[in-house]
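Asker: Could you look at this predicted model? Sequence included:
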Amino acid sequence: MTDDARTTDKPLIPAATILMLRDGPSGLEVFMVVRHHQIDFASGALVFPGGKLAIGDTAPEVRGLCDGANDLDDTLLALRVAAVREAFEESGVLLARDESGGLIDGERLSALEGDRPKLDKGELAIGDFLTREKLRIACDLLQPYSHWITPKMMPKRFDTHFYLAVAPADHVAMHDGSEGVDSVWINPSDALEEAKAGKRTIIFPTRMNLEMLAQSKTVADAMEAALTRPIVTVEPQVEDRDGEMMLTIPAEAGYSLTAISMKDMN
């Protein structure tokens, strides 16, 4: 088997990432966490909350515990469920409605804090959690934003869907202390400037999505832009251009660049 065949055969791991937004003193802000240095993917990097699908995300009974599920196939629904679950696990924000039909408030949310590590460790399935608490996931509040697939040469490949969501005003976002060791609400442009100055580590897909998000000044602007922009799947390719190895992405995806030298990736 050739090296190329071996890389092509690597399975894609379905994953979901959420860009939690608010309007802050500096304008549009997004919640980001610093990943633990011992995690095998993007260790130490500033990232959006997210992760791979859990077994419980695809359970048949979960569909009946979601708002906005009717127009989603099983895969797309599971990705939104994963995005909401991961946001709760990694940031403490839970986009779920109670029996009143409204989003749960901060007081109710604080009482559920002990379930974050249980969900993270797989000790509690999302369906069982929702049923016990009589909650429904607000899938309708997630706006699809982008879709990235890890390049073939990487040892682990993710098929990741990014979503935007507005953070409820009374939900206090905070890293979990396990996968995330620090967290911050930050203006996208400020995050990029800190990375440029060497104060932050930001991996390529995160950087590109921050640059796109920085084009919006408010949450409303960002949501409207995402609603009207077609999503083009990005699977970066490595090309040899006159002896320089370049990572390329499709121009139709709408990002600020289409190629970057592999030397400039870090």
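Answerer: Cool, got the structure. Residues are numbered from 1 along each chain as shown.
Asker: CA atoms for contacts and neighbours, from now on please.
Answerer: Noted.
Asker: now the closest residue to E89 other than its chain neighbours, what's its secondary structure?
Answerer: Excluding the flanking residues, the one nearest E89 by C-alpha to C-alpha, 6 or more residues apart in numbering is R116, at 4.8 Å. Following DSSP: H, G, I helix; E, B strand; the rest coil, R116 is assigned to helix.
Asker: what's the neighbour count on R116?
Answerer: Neighbour count for R116, taken as other C-alpha atoms under 10 Å: 19.
Asker: Residues in contact with stretch 192-203: which ones?
Answerer: The set of residues external to stretch 192-203 that reach it, using C-alpha atoms under 8 Å, 6 or more residues apart in numbering, is 42, 44-47, 191, 207, 210-211, 265-266.
Asker: Mind listing what's buried along it?
Answerer: 192, 195, 200-202 (16 or more other C-alpha atoms under 10 Å).
Asker: which residues in the stretch 1-150 of the chain form helices?
Answerer: In the stretch 1-150 of the chain, the helices defined using DSSP state H, counting those that start in this stretch lie at 3-8, 74-91, 106-110, 115-120, 126-133.
Asker: So what touches the first one?
Answerer: Right, helix 3-8. 152-154.
Asker: Let's see that with 7 Å instead.
Answerer: Helix 3-8 has contacts (C-alpha atoms under 7 Å, 6 or more residues apart in numbering) with 152-153.
Asker: Pull out the buried positions in it.
Answerer: For helix 3-8, a neighbour-count test (16+ other C-alpha under 10 Å) marks T7 as buried.
Asker: Quick one: residues contacting the residue nearest to I186 when sequence neighbours are not counted.
Answerer: Take I186 and drop its neighbours on the chain: the residue closest to it by C-alpha to C-alpha, 6+ apart is E29, 4.9 Å away. Remark: with contacts taken as C-alpha under 7 Å, 6+ apart, E29 is in contact with 21-23, 185-188.
Asker: so is F162 in a helix, a strand, or just coil?
Answerer: Following three-state DSSP, the label given to F162 is strand.
Asker: picking up where we left off before, most widely separated two among the buried residues of stretch 192-203?
Answerer: The span of those, defined through C-alpha to C-alpha, is set by L192 and T201 at 9.6 Å.
Asker: Count residues in the vicinity of H37, would you?
Answerer: By other C-alpha under 10 Å, the residues close to H37 number 14.
Asker: Am I right that it is in contact with G177?
Answerer: No. In this structure H37 lies outside contact range of G177 using C-alpha atoms under 7 Å: 11.9 Å.
Asker: Grab the longest strand from the chain for me.
Answerer: Counting by DSSP state E, the longest strand found in the chain is strand 12-24.
Asker: before we go on, here's another structure to hold up against the first:
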Amino acid sequence: MRELPKELRLPSEMVPPSPPDPPVTPKDAATVMLVRDTEAGLEVFLQRRVTGMAFAGGMTVFPGGGVDRRDADTSVAWHGPTPAWWASRFSCDVGLARALVCAAVRETFEESGVLLAGPDETSVVADVRPYAEARAQLVNRELSLAGFLAEAGLVLRADLLRPWADWVTPEQEVRRFDAKFFLAQLPTGQRADGETTEAQDARWQRPSEALDDWKAGNSGLLPPTWTTLAELEECGTVAEAMARERVITKLMPRVTREDGVLRVVLPGDPRYDEAANHLDARGEDRLGR
């Protein structure tokens, strides 16, 4: 794993003066990197979250969100790797694995309009316009993914997803997620949009361009997003990215305060084991730095 750049810092509001003790239990979540091939190389779909949102307001992120209890519905018509396979990749139980894949498909559709489903196991929806009302109902929790797919006669295409990573929010933060990261190729005929109330801007970018924007101060990135973009930067094509065999290990960064700013350290960093579990109200860690 790449070392995080020293310029990468957390917004001060993400860590309260008195972090919760004991730490908040992370909520299960799914994040999806949508990718496509262009003449200039691989591009990934990114959204800038609305400023002022409770979590990661103003930051540039991939589509995704928390698991809904109905995502575990076993009646979902499913094609591709089984929930047991996903459970083995993400080191979780089968029920949660099923819910995570369903959440990945649902959140991708809600936040970008891209639907990873089709009439059967050999096809994918090319025109999602007939499902605009269902998309709104999913967002408002008036409809479950299982109910939508059954009514539309569609099959969830788990084979269009690849497992990528597992990131857990640091213990110091009030809103915490155990987010499983998935990779998916934009289906032929579909387009990703920014028609969600959670995003103020949406765009396709090459990973290197997105990192350059961050370096120039034009966007904010959290450590998982920066790291994933750096990893995708190494992939010349979608096929190369989708073919990567990844060993998924749970990564939980720790927060330190250095030179008056919040920085994140990852496992393997010499500072990781020394990082304080909490930051006190004076803004100093318990090692006195």
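Answerer: Now that the structure is in, tell me what you want to look at. For clarity, every value in this text was computed on a predicted model and none was experimentally measured.
Asker: related to what we said a few turns ago, the residue nearest to E89 of structure 1 maps to what in structure 2?
Answerer: Alignment note: R116 of structure 1 maps to R135 in structure 2; criterion TM-score structural alignment.
Asker: from memory that match sits against S112, does it?
Answerer: No. Look at R135 of structure 2 against S112 with C-alpha under 7 Å: they stay out of range, at 10.0 Å.
Asker: Give me the spatial nearest neighbour of the most centrally placed residue in structure 2, chain neighbours excluded.
Answerer: In structure 2, the residue lying closest to the centroid (C-alpha atoms, centre = their mean) is T31, at 2.4 Å. The shortest distance from T31 of structure 2 to any residue other than its chain neighbours is 4.1 Å, reached at G64 (C-alpha to C-alpha, 6+ apart).
Asker: swap in G122 of structure 1?
Answerer: Among residues not flanking G122 of structure 1 along the chain, A54 sits closest, at 7.8 Å (C-alpha to C-alpha, 6+ apart).
Asker: same question, V247 of structure 2
Answerer: Using C-alpha to C-alpha, 6+ apart, the closest residue to V247 of structure 2 is R89 (7.7 Å).
Asker: That neighbour against K250, yeah?
Answerer: No. Under the criterion of C-alpha under 7 Å, R89 of structure 2 makes no contact with K250, lying 11.0 Å away.
Asker: Settle it for me: which of these two has more neighbours?
Answerer: R89 (18 against 15).
Asker: Can you classify that one as helix, strand or coil?
Answerer: Using three-state DSSP, the three-state assignment for R89 of structure 2 comes out as helix.
Asker: what's the spacing between it and R176 of structure 2?
Answerer: 22 Å (C-alpha to C-alpha, to the nearest Å).
Asker: Might you quantify the distance of stretch 121-139 of structure 1 from its chain's geometric centre?
Answerer: Centroid separation between stretch 121-139 of structure 1 and its chain, computed with C-alpha atoms, centre = their mean, to the nearest Å, is 19 Å.
Asker: swap in stretch 219-233 of structure 1?
Answerer: Stretch 219-233 of structure 1 has its C-alpha centroid displaced from the chain centroid by 15 Å (C-alpha atoms, centre = their mean).
Asker: Quick one: the strands in the stretch 151-289 of structure 2, in order.
Answerer: 155-157, 161-168, 177-185, 199-205, 250-251, 254-258, 261-265 (DSSP state E, counting those that start in this stretch).
Asker: Which residue range of structure 1 does the second one align onto?
Answerer: When you say that, I think you mean strand 161-168 of structure 2. Here strand 161-168 of structure 2 aligns to structure 1 at residues 142-149, judged by TM-score structural alignment.
Asker: what's the answer for the third one, then?
Answerer: Mapped onto structure 1 using TM-score structural alignment, strand 177-185 of structure 2 covers residues 158-166.
Asker: With structure 2 overlaid, report how far the matching stretch is off on average.
Answerer: In the superposition against structure 2, stretch 158-166 of structure 1 averages 0.4 Å from its aligned positions (mean C-alpha distance after the TM-score superposition for structure 1).
Asker: contact partners of that stretch?
Answerer: Contacts to stretch 158-166 of structure 1, defined as C-alpha under 7 Å, 6+ apart, come from residues 12-22, 141-150.
Asker: Can you get me a residue count around the aligned partner of D23 of structure 1 in structure 2?
Answerer: With TM-score structural alignment as the criterion, D23 of structure 1 lines up with D37 in structure 2. Other residues near D37 of structure 2 come to 16 when the count uses other C-alpha under 10 Å.
Asker: My read is that D37 of structure 2 contacts T237, right?
Answerer: Yes. When contacts are counted by C-alpha under 7 Å, D37 of structure 2 is listed as touching T237 (6.1 Å).
Asker: what's the nearest residue to P236 of structure 1 if we skip its chain neighbours?
Answerer: I249 (5.0 Å).
Asker: how close does the counterpart of that neighbour in structure 2 get to E171 of structure 2?
Answerer: Residue pairing (TM-score structural alignment): I249 of structure 1 is matched to L266 of structure 2. Separation of L266 of structure 2 from E171 of structure 2 (C-alpha to C-alpha) stands at 13 Å.
Asker: So which of the two has more stuff around it?
Answerer: Higher neighbour count among L266 of structure 2 and E171: E171, with 23 against 19, using other C-alpha under 10 Å.
Asker: could you measure the more buried one against L149 of structure 2, distance?
Answerer: Taken as C-alpha to C-alpha, the span from E171 of structure 2 to L149 of structure 2 is 37 Å.
Asker: try V24 of structure 2
Answerer: Distance from V24 of structure 2 to L149 of structure 2, by C-alpha to C-alpha: 34 Å.
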